[in-house]
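Novice: Prediction below, plus the sequence it came from.
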Amino acid sequence: MKIVTRSDLPSLRRSVDQGTEEQRRAVKEIITEVKSRGDEAVFAYTRQFDEVSLESLKVNPDEFDQAYESVDGEFVEILTEAAANIRSFHEKQLSQSWFDTSSDGTLLGQKITALDAAGVYVPGGTAAYPSSVFMNVIPAQVAGVDHIVMCTPPGEDGKVPAGVLVAARILGITEVYKAGGAQAIAALAYGTETIPAVDKITGPGNVFVALAKREVFGDVDIDMIAGPSEIAILADESAASTEIAADLLSQAEHDARSSSVLITTSAVLAEAVNNAVEEQLNDLPREDIARQSVKDYGMAVVCPTMQDAVDTVNEIAPEHLEILTSDPYQQLGKIKHAGAIFLGPYSSEPVGDYFAGPNHVLPTNGTARFSSPLNVDDFVKKSSVIAYSEEALKKNVDKIARFARLEGLEAHARAVEKRKERWK
């Protein structure tokens, strides 16, 4: 892990991965094929990319039963409790329609309506993610989305990981399809004979998933273009170096391109964390991935003052931010840009990943400057409601017509003036 001063700090804000020209071309071809050939194309790409031949795309009830039988009861209890925590948090986000009336009888308001259908992508590959099921499905359910479907790549045995299916069943999700990559995104966007089209697609994935989401955006909505995982830790000399190292590695093990950054006012702490990271890497099961991540994107930034350290955090705008200082609440108000903020030594980042309740689908690549975690509002739309009274129109019709003519829109002006005939 490199140790640098703030004055030597390279730019840590990475642009969203645009993929190579070859990758973009391949994704466009996959989407075109799925749109025209439907299930046939999804089966073909599953054979090509996942190296498995499927008889059916949809997970059947027996597979759900087998998944439940293959996991122990304690695991189910943990998942059930985590789901309850996540649901409780998201229920507090639920917005209500509102209406406001004025003395002249005009009614103005906002109507909240849930999306009709949402599609959740749960990644496969090097790990299985029941937590992704919870974080994407629960806010949609709380919002009131009636139809929620899930796509996830099959394993070499043609099955979906048991933990993913158990998580889906806990939430009452029965439509799970064995489809991954760009072909799954295309199927969710445009529909096939088996997989229904949806209004919004959420969930992380590899570069092909990200490129496909970018490509279908506009025909459907998406949550975000997620990049590799990131963690920044703001710490002073009061923090424990071994705990910081463990938390940095919790993100480094995700992906060789994950970013793990310590930002501190203590050069002594930076050196101790560097040593602890090296020591803890040695017996980490995903050592190769984590070590490459630390080598390429791991860093300790030593700042002269805490304000400089806070400014560095805001410049990075990290996905996850831990504040491990003697008084973390004192720094909280100074943080402008971070996806999720973890305060104090007992709020290790995985607490938020799995159990506390807030969503772990977070803005990456510095996009926390302008975007938010996945939440209930992502699964609703808002309609303005205008019920103008006769009294209000009489009062304002000439102003509205004048405004329209200032913009050169005569038909707009005449439309409101037409109502004057009622008053002759």
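Specialist: Cool, got the structure.
Novice: okay, CA-based contacts and neighbour counts for the rest of this
Specialist: OK.
Novice: mind listing what residue 235 touches?
Specialist: Taking CA atoms under 8 Å, 6 or more residues apart in numbering, we find residue 235 in contact with 262-265, 323-325.
Novice: run the last query once more with 6 Å
Specialist: For residue 235, the contact set (CA atoms under 6 Å, 6 or more residues apart in numbering) comprises 264, 324-325.
Novice: For the stretch 51-200 of the chain, which segments are assigned as helices?
Specialist: 61-70, 73-91, 130-143, 162-170, 181-190 (DSSP state H, counting those that start in this stretch).
Novice: need the ones you listed in JSON lines with mean neighbour count and distance to residue 14, can you?
Specialist: Output for these, formatted as JSON lines (neighbours: other CA atoms under 10 Å; distance: least, CA to CA, whole Å):
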{"stretch": "helix 61-70", "mean neighbour count": "14", "distance to residue 14": "39"}
{"stretch": "helix 73-91", "mean neighbour count": "16", "distance to residue 14": "30"}
{"stretch": "helix 130-143", "mean neighbour count": "24", "distance to residue 14": "24"}
{"stretch": "helix 162-170", "mean neighbour count": "21", "distance to residue 14": "31"}
{"stretch": "helix 181-190", "mean neighbour count": "28", "distance to residue 14": "23"}
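Novice: for comparison:
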Amino acid sequence: MRVKETDAQVRETTAGIIGRVRTRGDAALRELAVDFDRQKLAKIEVPASAVGSALQCLDPALRSALERAARNIEAVHSASPPMSVEVEPEAGIVVGRRPDALTRVGAYAPGGRAAYASSVLMCAIPARVAGVEEIVVCSPPAKNGVPSAIVLAACAIAKVDRVFSVGGAGAIAAMAFGTETIPAVNKIVGPGNAYVAEAKAQVSRFVGIDSPAGPSELLVICDESSDPDTVAAEVLAQAEHDPDACVVIVALSESYADRVASAVAAAIATIERASIARDALKANGALLVARDAAEALEFSSDYAPEHLLLAAVDAPRLAAVARNSGCVFIGESSSVVFGDYISGGNHVLPTAGAARSYSGLGPLDFVRWTSYQRISRDAAESLALDTARLAEAEGLGAHSAAARRWSEAR
């Protein structure tokens, strides 16, 4: 159902691309655009005027939808800003932790099979909420040599500072190490295909990344209370992303599993990207049956999906005990596609089991924490002897001597 390890060919190809960009900069990016995007780039950076023009020329209804999504994303992410904490565990001892926004962040907006304007909003708006000074976006060029108009429009709405017409592992390398045109960033965020995810992993020794966010995943726990056609629609919505997308259905009875299978078979013929969805389901899809909701949730916790849809009786109760998923969608009307675009939660989520230890993107991902301590002279005298005893127990005499000075300060 899920590739356990990155394919050796993906690792090797990605490493080669990173090496080319790191050593040859813009020249390598131009070559990669020809090799992978079939584009001879006139310019790597998209002029600010083109970004603004894309927004002005966008269909008004589509612009309204993007702006609604942006408002919801900002509202949700503004509700959990990074906050300073200061504690006084004893008189005269102050220990604090302060969030400092990153100076420059790079966001990746996938292209190729589809244009992901939503990823621009999901990455850039939380960064703005956190106070990041400069946000740059890389996205693959379309046939006109620049990212799609809707991606550029989203950059304008999200107040992105600079946009570059580069994609894939080369874009990740450029943001990690910098080129003549693209500045190096403090952190790289955003989803992508297997090569983008692998590139983020390989550069993570040199630059921060959000989480392993590779091909889309969905796990649905469903029973007779939900409409099989609705479950099928959710399955195909994620399967159409990419042949590497992974979709698992856990039905709570054999009879309901049969109904869902029939619904998927009927619906797949009606979608435009049917061949992609079929490839994904064939390679990475599964239809399982669990004895009960408890067994289904145990499997889900083990599997750690990017998206978990609970289309079953008493979904809120199940959600309260669900663990290890990027985002839980509670009830069949809580469509994952709403979360993909417009409900306000972030769609940049951990994949490939990383939800066991990683969380979805948010404002906390765009700060680093400065810890500090302030200790008065009286408190230093009080701490001195116990600190010296602990240091001596560890065999660190200079530590002990430094502490004891304060017991003798008066």
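Specialist: The structure has been received and is ready for your questions. Predicted model, so just to flag it, every value in this text is computed and none were measured.
Novice: Could you report the TM-score between the two superposed chains?
Specialist: The TM-score (TM-score structural alignment, normalised by the length of structure 2) is 0.95; 410 aligned residues with a CA RMSD of 1.7 Å.
Novice: one step back: with neighbour count, distance to residue 203 of structure 1 and secondary structure as added columns, please give the contacts of residue 235 of structure 1 in a markdown table.
Specialist: Shown next, in a markdown table, are the contacts of residue 235 of structure 1 (neighbours: other CA atoms under 10 Å; distance: CA to CA, whole Å; DSSP: H, G, I helix; E, B strand; the rest coil):
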| residue | neighbour count | distance to residue 203 of structure 1 | secondary structure |
| --- | --- | --- | --- |
| 264 | 30 | 33 | strand |
| 324 | 27 | 29 | strand |
| 325 | 21 | 33 | coil |
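Novice: between the residues you listed, which is nearest residue 145 of structure 1?
Specialist: Using CA to CA, residue 324 comes nearest to residue 145 of structure 1 of the contacts of residue 235 of structure 1, at 38.3 Å.
Novice: give the contact list for whatever residue of structure 2 lines up with that closest one.
Specialist: Counting by TM-score structural alignment, residue 324 of structure 1 corresponds to residue 311 in structure 2. By CA under 6 Å, 6+ apart, the contact set of residue 311 of structure 2 is 221-222, 226, 331-332.
Novice: Of these, which is the most crowded?
Specialist: residue 222 (30 neighbours; other CA atoms under 10 Å).
Novice: Matching that one against structure 1, which residue comes up?
Specialist: Using TM-score structural alignment, residue 222 of structure 2 pairs with residue 235 in structure 1.
Novice: Okay, its match and residue 122 of structure 1: tell me how far apart.
Specialist: 33 Å (CA to CA, to the nearest Å).
Novice: coming back round to it: for residue 340 of structure 1, see how far away the match of residue 222 of structure 2 is.
Specialist: Distance from residue 235 of structure 1 to residue 340 of structure 1, by CA to CA: 16 Å.
Novice: In the stretch 251-400 of structure 1, what residue spans correspond to helices?
Specialist: 267-281, 287-297, 306-316, 328-332, 349-354, 390-406.
Novice: for these, which one sits closest to residue 29 of structure 1?
Specialist: helix 287-297 (30.6 Å).
Novice: for the closest one, the distance to its chain's centre please.
Specialist: Helix 287-297 of structure 1 has its C-alpha centroid displaced from the chain centroid by 23 Å (CA atoms, centre = their mean, to the nearest Å).
Novice: compared with structure 2, how much does that helix deviate?
Specialist: Superposing on structure 2 and averaging over aligned pairs (mean CA distance after the TM-score superposition for structure 1), helix 287-297 of structure 1 comes out at 1.3 Å.
Novice: so that helix corresponds to what in structure 2?
Specialist: Going by TM-score structural alignment: helix 287-297 of structure 1 matches residues 274-284.
Novice: Please point out which parts of that stretch sit buried.
Specialist: For stretch 274-284 of structure 2, a neighbour-count test (16 or more other CA atoms under 10 Å) marks 274-281, 283-284 as buried.
Novice: nearest to residue 137 of structure 2, of the residues you listed?
Specialist: residue 276 (26.7 Å).
Novice: Tell me the spacing between that closest one and residue 36 of structure 2.
Specialist: In terms of CA to CA, residue 276 of structure 2 sits 19 Å off from residue 36 of structure 2.
Novice: how about residue 259 of structure 1, what does it touch?
Specialist: 230, 297-298.
Novice: Which one of these is nearest to residue 377 of structure 1?
Specialist: Using CA to CA, those come closest to residue 377 of structure 1 at residue 230, 23.9 Å.
Novice: For that closest one, grab the count of nearby residues.
Specialist: 29.
Novice: That one is in contact with residue 319, isn't it?
Specialist: Yes: counting by CA atoms under 6 Å, residue 319 is a contact partner of residue 230 of structure 1 at 5.4 Å.
Novice: Who are the contact partners of residue 297 of structure 1?
Specialist: residue 259 are the contacts of residue 297 of structure 1 under CA under 6 Å, 6+ apart.
Novice: run the last query once more with 7 Å
Specialist: The neighbours of residue 297 of structure 1, taking CA atoms under 7 Å, 6 or more residues apart in numbering as the test, are 257-260.
Novice: swap in residue 380 of structure 1?
Specialist: 112-115, 143.
Novice: ok, and the closest non-adjacent residue to the aligned partner of residue 344 of structure 2 in structure 1?
Specialist: Counting by TM-score structural alignment, residue 344 of structure 2 corresponds to residue 357 in structure 1. Leaving aside its chain neighbours, residue 357 of structure 1 sits nearest to residue 86 (3.7 Å; criterion: CA to CA, 6 or more residues apart in numbering).
Novice: Then residue 406 of structure 2?
Specialist: residue 381 (5.1 Å).
Novice: Compute the first-to-last residue distance for stretch 402-414 of structure 1.
Specialist: End to end - CA to CA - stretch 402-414 of structure 1 spans 10 Å.
Novice: Read off where it ends up in structure 2.
Specialist: Under the criterion TM-score structural alignment, stretch 402-414 of structure 1 matches residues 389-401.
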